[in-house]
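In: Please work out how this folds:
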Amino acid sequence: MVDEQQLRQWGNTVIDIEKKALDNLYQYVDSSEFAQACQLILQCTGKVIVMGMGKSGHIGNKISATLASTGTPAFFVHPGEASHGDLGVLSKNDIVLAISNSGESSEILTLMPVIKRMGLPVISVTGKPNSNMAKLAQLHLCIEVPEEACPLGLAPTSSTTATLVMGDALAVALLQARGFTEDDFALSHPGGSLGRKLLLKVSDVMHQGNALPQVKHDICITDALYEISKKGLGMTAIVDDNQTLVGIFTDGDLRRVIDAEVNLRTTSIADVMTKGCVTITDNVLAAEALKVMEQKNINGLIVTNAQEQPIGALNMLDMVKAGVI
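Out: Got it, this is the predicted structure:
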């Protein structure tokens, strides 16, 4: 068995080496080439085509996904497959972001004459400023690292980390330059939890119409309990003769009423309801409704219109089902 302390030491050494690699990256982001690369991509009316072989390809896939989800149209093209037809996805308005730590990826270099013939600008990302890819590109982003975290100096470790961070730096700089907003982000993530949090409104989640629990203020507690049981939200809105919300009665209120030995058949619901209850409008985000419930330590909300009339209701279970939680 390998000593646990030794394993931890090896792990910490990797982190220390990769931290140094990232510290070394500042000088390359501060260079004029980084800003020029951002400007070139901002001016692009097509797509950013990301290429990379091996580990650089895996990192390139992540970079293209990050760019695409933050407002810069992009996708990954495998250089090996590009030589056999996939290069057809390139159009005259595109930019190529070519990644290779050595800067000598034969698969990418083979494509360079075709890319040049199409007149597409190339931004290379390499650890070797004097490499062929660096020289052939219109712009070069350096990701040179002092050393790999692999003690053999063979497995890409620090270099892939530096490449990924350089890609993130590009994507986030472009995001901010475009004024990309949360709403924009949600539109490209409609199926995920992030999209649901940023797109779903209370109106999309609430129970309304016949599903809305609601009773008049002058009925007895027993009749109100029937409404709560029928609608299954653990609460009911209480309204006056003008259909204006005057209170709420919940499962928690029922427990207090029972403890007080109140007569459920003869006592009016208006005598035991909670007045001045917390409400919300239907046009706010469901995530905001969740925040209100958490802050107020309540399990449900009545949704009202401008006339303070109940138009809907929702509870924590609705948030779970909608994927907001």
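
In: drop to CA atoms for contacts and neighbour counts, all remaining ones
Out: Noted.

In: Chain neighbours aside, what residue packs nearest to the residue of the chain most remote from its centre?
Out: Within the chain, Thr266 marks the point farthest from the mean C-alpha position, 52.8 Å out by C-alpha atoms, centre = their mean. Computed as C-alpha to C-alpha, 6 or more residues apart in numbering, the closest residue to Thr266 that is not its neighbour in sequence is Cys220, at 6.0 Å.

In: residues contacting the one you found?
Out: With contact taken as C-alpha atoms under 8 Å, 6 or more residues apart in numbering, Cys220 is in contact with 264-269.

In: ok, so of these, who is nearest Lys296?
Out: Among those, Ile269 lies closest to Lys296 (C-alpha to C-alpha), at 23.0 Å.

In: The closest one: what's it in contact with?
Out: 217-221, 224, 249.

In: Mind doing that once more with 10 Å?
Out: Ile269 is in contact with 215-225, 238, 247-249, counting by C-alpha atoms under 10 Å, 6 or more residues apart in numbering.

In: Next, the second sequence, to be compared with the first:
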Amino acid sequence: MNTPPLTARDPTDASQRDTELALAKNILRIESEAVKALIERIDDLFLDAVDLVSVCQGRVIATGMGKSGIIARKLAATLSSTGTAAYFVHPAEALHGDLGAIQTTDVVVSISHSGETPELVRLLEMTRRLGVKTIALTGTPNSPLGTNSDIVLDCGVQTEACPLNLAPTASTTAALAVGDALALVLAHRNGFKEADFAHLHPGGILGKRLLRVDQLMHAGADIPTVTSTALFSEVIKTMSAAGFGMTCVQDADDVLLGIVTDGDIRRCLINTTTFENKTARDVMTQRPHNVKPDTLAVDALNLMEQNRITSLPVTDGDGKLYGILHLHDLWQTELF
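Out: Predicted structure coming up:
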């Protein structure tokens, strides 16, 4: 078949512009209405699917052909990134040796708008023979795929967004939305939190934005500390050795009393002519800004920027000194 050559839009043709803008808007309208129509179909069957996956002792195997296969890959990726172990298995490859990747403890989620895709129907026969539980996401619940699956979720649409009503568009968007709903309700049920997300995304910018202070701070012997009675000379010595431009002041129980910064030293030099009897208590800033160990790094950075400071003491719930976070520690997070 000969494909007509591509032609650029004539910028002087107002009617072409209006036609194409109207077409684009209608495509988005059809797809958004397709997703909106799914809301009324979310019922106990959907919760049955959540139940089935939540008690699964193996993994979720997502599968589909063509465009539906791409949606299945996305579903597997979303499940994996939100705490549910999942893989994509190509149905044709499964029928030619990869069936061994599916175990009896797994749950298979098959995606097909027609519900008649030969490779999926054949794979369904094999998985049922193995005793594997199956969920179908299909636009045709009474299809072979729908009627032979343990649970079927209706993803049907009235029409595709494609002007020819041929290319999978609204139907794949609907399947994508239902898959996202399934994955995220599972994550909610499993108590998936920001910290879990960061653990599964250590290399991405999202994971870095979810790093906690206790993953970046200096602790133990690396924390510069003096007592409130430490002489001025000892304060200077401690600050110089640590290289943070500050030192924490704590009591005998390690409770943070204040901090002494380079700025505190300069102000003292301006207002005082003798330092022989000056102690840390005399020059420290009381009740300094501080954060808890589980504070997000991005929030600690925001606190630093708002108050124009470069170091933050880290304290526990009892006010005891737990660590020190310096602005340099945040450079590796690429939050700047």
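
In: Once they're superposed, what TM-score comes out?
Out: After superposition, the two chains reach a TM-score of 0.79 (TM-score structural alignment, normalised by the length of the first structure), with 319 aligned residues with a C-alpha RMSD of 3.7 Å.

In: if we can go back for a sec, which of the contacts of Ile269 of the first structure sits closest to Gly57 of the first structure?
Out: When the contacts of Ile269 of the first structure are compared for distance to Gly57 of the first structure (C-alpha to C-alpha), Ile248 wins out at 58.0 Å.

In: quick one: secondary structure of the residue farthest from the centre of the first structure?
Out: What DSSP: H, G, I helix; E, B strand; the rest coil gives for Thr266 of the first structure is coil.

In: right, and it touches Val272 too?
Out: No: with contact defined as C-alpha atoms under 10 Å, Thr266 of the first structure does not reach Val272; the gap is 11.9 Å.

In: Overlap in contacts, those two.
Out: Contacts common to Thr266 of the first structure and Val272, judged by C-alpha under 10 Å, 6+ apart, are Ile221.

In: any chance you could map the helices in the first structure?
Out: Counting by DSSP state H, one finds helices in the first structure at the ranges 4-29, 32-43, 54-69, 79-82, 106-117, 132-136, 158-178, 182-187, 193-199, 202-205, 221-231, 251-259, 286-296, 316-322.

In: what's the closest of those helices to Glu144 of the first structure?
Out: helix 158-178 (7.0 Å).

In: average gap between that closest one and the second structure?
Out: Helix 158-178 of the first structure, aligned to the second structure and superposed, deviates on average by 1.8 Å (mean C-alpha distance after the TM-score superposition for the first structure).

In: From the chain's centroid, how far away is that helix?
Out: Relative to its chain's centre, helix 158-178 of the first structure lies at 17 Å (C-alpha atoms, centre = their mean, to the nearest Å).

In: Please identify the buried residues of it?
Out: Buried residues in helix 158-178 of the first structure, counted by 16 or more other C-alpha atoms under 10 Å: 158-168, 170-172, 174-175.

In: next one: stretch 324-336 of the second structure
Out: Buried residues in stretch 324-336 of the second structure, counted by 16+ other C-alpha under 10 Å: 324-326, 329-330, 333.

In: Got a PyMOL select line for the buried ones in the contacts of Ile269 of the first structure?
Out: The PyMOL command for the buried members of these (criterion: 16+ other C-alpha under 10 Å) is given here:
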select buried, resi 215+216+217+219+220+221+222+223+224+225+238+247+248+249
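
In: Out of the contacts of Ile269 of the first structure, flag the one nearest to Gly195 of the first structure.
Out: Closest to Gly195 of the first structure, out of all of those and judged by C-alpha to C-alpha, is Ile248, at 31.7 Å.
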